[in-house]
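> how would this look folded up:
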Amino acid sequence: MPFIGYARVSTDDQSTTAQAEDLRAAGCARVHQEQASGGDRTRPVLNRLFETLRPGDTLVVVRLDRLARSLSHLLEVIEGLEAKGVHFKSLRDPVDTSSPQGKFTLQVLGAAAELERALIRERTLVGLKSARAKGRIGGNPGLRSKDPSALRKVQAARDEALFRRLEESAQDWVPEVRRLRPDLPWEDVVRIINARLPSGARQWSRERLIRAAKRYVREGFLESHVLERARRREPDDRLMTIVAAIAGSAPDITLQQIADRLEAMRERTPRGRAKWSVSSVKMLLDRAKTQGLIPAERPE
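Have a look, this model is predicted:
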């Protein structure tokens, strides 16, 4: 299990030397070092590091605040790592996603983040109710007068709220967009993502997914090539790519489960039928293996 270290400082007059020494002592063969603010979501060294991580790797930091400054951002990053099959470990904190205890700690952090959001909502509602009871007019005076500065602040707050909602759902769509675009058109990517969502979850539309991807590209969390025009494919090649995408998203998925997923997506078989057989899935998987789209060994 390769350990890869990440060390960060905020200013030029600080040094990553001490962090790098601790990480190497912990078994990190490679240590990536960066000078950037913890609140900066477009850290180039960290983003390039994420692209090089492979299943089975473990990303190691000295402290949690070296990776992220907010709890929501930290959880988003760790969920993205887990989607890639990469573990995470902090030397100074009890977080190690390769161990049951570390995963439990992560669940506690997630519950704390949700509690924090609930308390903020509750305090906001209580404050509004109290203001109405005292006869105060709701709303921002600057907005009522259409003050440009107030309008910019409100727009920034709405933009931040939208980004927080994207963070909460990132584990559902970011890994798939990163893997599948631009090899597949947005319509197919949307159907693959929606087929994996739990019952009752909000479904993605093509337009909403594209807006989310554009936002993440601007923030540096997705590469710009995901927004390129999808490559044209013959019908059989398209089906093969979709089957390979489903298989690649879940290494332990069986042929029957892939068939069920295709039916949930309302995808027709190569012969135009609604019902998928295991043999049809296997035929497309074999072609995908021949073309190197997925590993050669998979469970049947």
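> Could you use CA atoms for every contact and neighbour count after this?
Fine.
> Buried residues of stretch 95-109, list them for me.
Within stretch 95-109, the residues that count as buried by 16 or more other C-alpha atoms under 10 Å are 95-97, 102-103, 105-106, 109.
> Could you single out the nearest of the residues you listed to residue 29?
In terms of C-alpha to C-alpha, no member of those lies closer to residue 29 than residue 96, at 18.1 Å.
> quick one, what contacts the closest one?
For residue 96, the contacting residues are 87-90, 102-103, by C-alpha atoms under 8 Å, 6 or more residues apart in numbering.
> Tell me the spacing between it and residue 57.
Taking C-alpha to C-alpha, to the nearest Å as the measure, residue 96 falls 12 Å from residue 57.
> Pull up the overlap in contacts between these two.
Residues touching both residue 96 and residue 57 by C-alpha under 8 Å, 6+ apart: residue 87.
> pretty sure residue 91 contacts residue 60?
Yes - using C-alpha atoms under 8 Å as the test, residue 91 is close enough to residue 60 to be in contact (7.3 Å).
> what about those two, which has more around it?
When neighbours are counted by other C-alpha atoms under 10 Å, residue 60 comes out ahead of the other of residue 91 and residue 60, with 24 against 15.
> What helix or strand is the more buried one located in?
Secondary structure assignment for residue 60, by DSSP states H and E: strand 58-61.
> compare with the first, here's sequence two:
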Amino acid sequence: MALLGYARVSTGGQDLEPQLRTLRAAGCTTIFEEKASGTSRARPELARLLDRLRRGDTLVVVRIDRLARSLAHLLGVIERVREAGAHFRSLGDPIDTAGPSGMLVLQIMGAIAQFERALIVERTKAGLAAARARGRVGGNPGLRARDPAVLGRLATARERTRLADLLPGADEWLGTVRRLRPATAWEEVTRAVNAALPPERRRFTRDRLVRAVRLFVQEGLAEPALLEGAARRPRRDPRARRAMELAASFLRGRPRATLAEVGAELARMGVQPRGGGPWAASSVKALLDRARGTGLLGAEHGQRRQRRMASETRHLRETLGG
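Down below sits the predicted model:
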């Protein structure tokens, strides 16, 4: 359980030494040193640190402004730390996620970020309504003139808003993406992500999911390898895909069903294995294994089945032995 320090200055002329002394005094044996402006996306040392984190480790900074360039970015980095099973501590602020008070501060900061987004939307609508009432044409003059600086600021603001919208539910989809990419095509990843989302959550399209992952990679919150091209796979028989989806759906509704019961349900729905005939237990098991691999079924279904089969085997042995 290591203490990993992160120190950053904005320019090469600034001195890192005061931060390094403070981090060493706090017990940090490994310190990642960054020279980048607060608005810069290029944070290679921060990316290396996040990849290095292991369960029980703590990321330590002197102040939170040394870590992130915005509240949304800060919350995203801390979410990445939490996913690694690690903690975050700011020596100059009342934040230590290893304790309840630090988590409370983070929850308050998250609520403030949502409040800020709501205020921006409300003020924008009110401003546009007032401008229309005065007969003014809405919009930004620089935007209408296609000023590159204005367009750049607008793109950055939009990305920050998108990031703030994606962060609260990232734990519901990013883990599936990490498990399947880059070996699996985006279409299959999208289906697996949507199958695992709560019913009330907005579904991803393929393009929206790719954009979300690309934004997380840009912010240093996800690994660049996720965006690498997947190897081309031979096209699957659509009937096999339908059989897999139906089997997974049946098992989600009846998690204690046996392989024979799943096969009987497929036959009842008119779904036959390749070559026809009844469903063999091995064929049903192969369908369910593929469903788990694509995220249509959680690993817990397979673990339950293994425990039940072990229990039935013990019962049979006891019966025969008796």
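> Just give the TM-score of the two.
Scored against TM-score structural alignment, normalised by the length of the first structure, the superposed chains reach a TM-score of 0.72; 256 aligned residues with a C-alpha RMSD of 3.6 Å.
> follow-up on the earlier one: specify which member of the buried residues of stretch 95-109 of the first structure is nearest to residue 124 of the first structure.
The closest of those, once distances to residue 124 of the first structure are taken by C-alpha to C-alpha, is residue 109, at 22.8 Å.
> Okay, and the closest one sits in which element?
Of the helices and strands defined by DSSP H and E, residue 109 of the first structure is found in helix 100-133.
> Pull out the buried residues from that helix.
In helix 100-133 of the first structure, the ones that count as buried by 16+ other C-alpha under 10 Å are 102-103, 105-106, 109-110.
> Switch those over to JSON lines; also include distance to residue 225 of the first structure.
Formatted as JSON lines, the entries for those read as follows, by distance: C-alpha to C-alpha, whole Å:
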{"residue": "102", "distance to residue 225 of the first structure": "35"}
{"residue": "103", "distance to residue 225 of the first structure": "33"}
{"residue": "105", "distance to residue 225 of the first structure": "36"}
{"residue": "106", "distance to residue 225 of the first structure": "32"}
{"residue": "109", "distance to residue 225 of the first structure": "34"}
{"residue": "110", "distance to residue 225 of the first structure": "32"}
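> sorry, back to before: taking the contacts of residue 96 of the first structure together, which two end up most distant?
The two members of those with the most space between them (C-alpha to C-alpha) are 90 and 103, at 12.3 Å.
> in the stretch 101-250 of the second structure, which spans are helices?
In the stretch 101-250 of the second structure, the helices defined using DSSP state H, counting those that start in this stretch lie at 141-144, 148-166, 174-180, 186-196, 206-218, 238-253.
> for these, which one sits closest to residue 230 of the second structure?
Between residue 230 of the second structure and the helices of the stretch 101-250 of the second structure, the tightest spacing by C-alpha to C-alpha is seen for helix 186-196, at 8.1 Å.
> tell me the angle the closest one makes with helix 206-218.
For the pair helix 186-196 of the second structure and helix 206-218, the angle between their directions (axes from the mean of the first three to the mean of the last three C-alpha atoms, to 10 degrees) equals 90 degrees.
> which secondary structure elements does helix 186-196 of the second structure contact?
helix 174-180, helix 206-218 (3 or more C-alpha pairs under 8 Å, 6 or more residues apart in numbering; DSSP states H and E).
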